[in-house]
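Colleague: would you be able to build a 3D model of this:
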Amino acid sequence: MGVTDKVWDALTTVIKMNDKVVSLAGIVKDQQAKIESLTERVIRLEATLELMMRAGGDTKNLLR
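Modeller: All right, here's what the predicted structure looks like:
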């Protein structure tokens, strides 16, 4: 193998790696969006649960 072949192989490898990195970056971006969406849902559920617990606590106090 000549020097030119080695350089060409190295360049080809770098280009393939770059394509994989770009692809993975897109996947990570999508996953981050899903995580943020789930986080928002959990926050809403926590708020709803807290409000229901407070309302439930108030009705117990009113019944006594």
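Colleague: from here on, contacts and neighbour counts on C-alpha atoms
Modeller: Noted.
Colleague: what about the helices in this protein?
Modeller: 3-63 (DSSP state H).
Colleague: give me the residue at the spatial middle of it.
Modeller: Geometric centre of the chain, nearest residue: residue 32, 2.4 Å, by C-alpha atoms, centre = their mean.
Colleague: quick check: that residue vs residue 46, distance?
Modeller: Separation of residue 32 from residue 46 (C-alpha to C-alpha, to the nearest Å) stands at 21 Å.
Colleague: second chain to compare with the first, below:
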Amino acid sequence: MGVTDKVWDALTTVIKMNDKVVGLAATAKDQQARIEKLTERVIRLEATLDVLMRTGGGGSSGEPKQLPGS
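Modeller: The predicted model follows:
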């Protein structure tokens, strides 16, 4: 194999690697968006749980509910 062939193979490999990196970057961006949406949902659930625990959760006893172990 000549020098030209080796250089050509190296350039081809770099181009293929670049395509893979671009694909991985897109995947990482999508995953980050999903994580941020899930984080927002967890925050809303925590706020709702906090409100329910402070108000007694709609129970008839009139005492605030507590999670086990808290």
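Colleague: quick one on the thing from earlier: any idea how far residue 25 of structure 1 is from the residue nearest to the centre of structure 1?
Modeller: Residue 32 of structure 1 sits 10 Å away from residue 25 of structure 1, taking C-alpha to C-alpha as the criterion.
Colleague: overlap in contacts of these two?
Modeller: Here residue 32 of structure 1 and residue 25 share no contacting residue, scored by C-alpha atoms under 8 Å, 6 or more residues apart in numbering.
Colleague: starting at the chain centroid, how far to stretch 49-63 of structure 1?
Modeller: Taking the mean of its C-alpha atoms, stretch 49-63 of structure 1 sits 35 Å from the chain's own mean (C-alpha atoms, centre = their mean, to the nearest Å).
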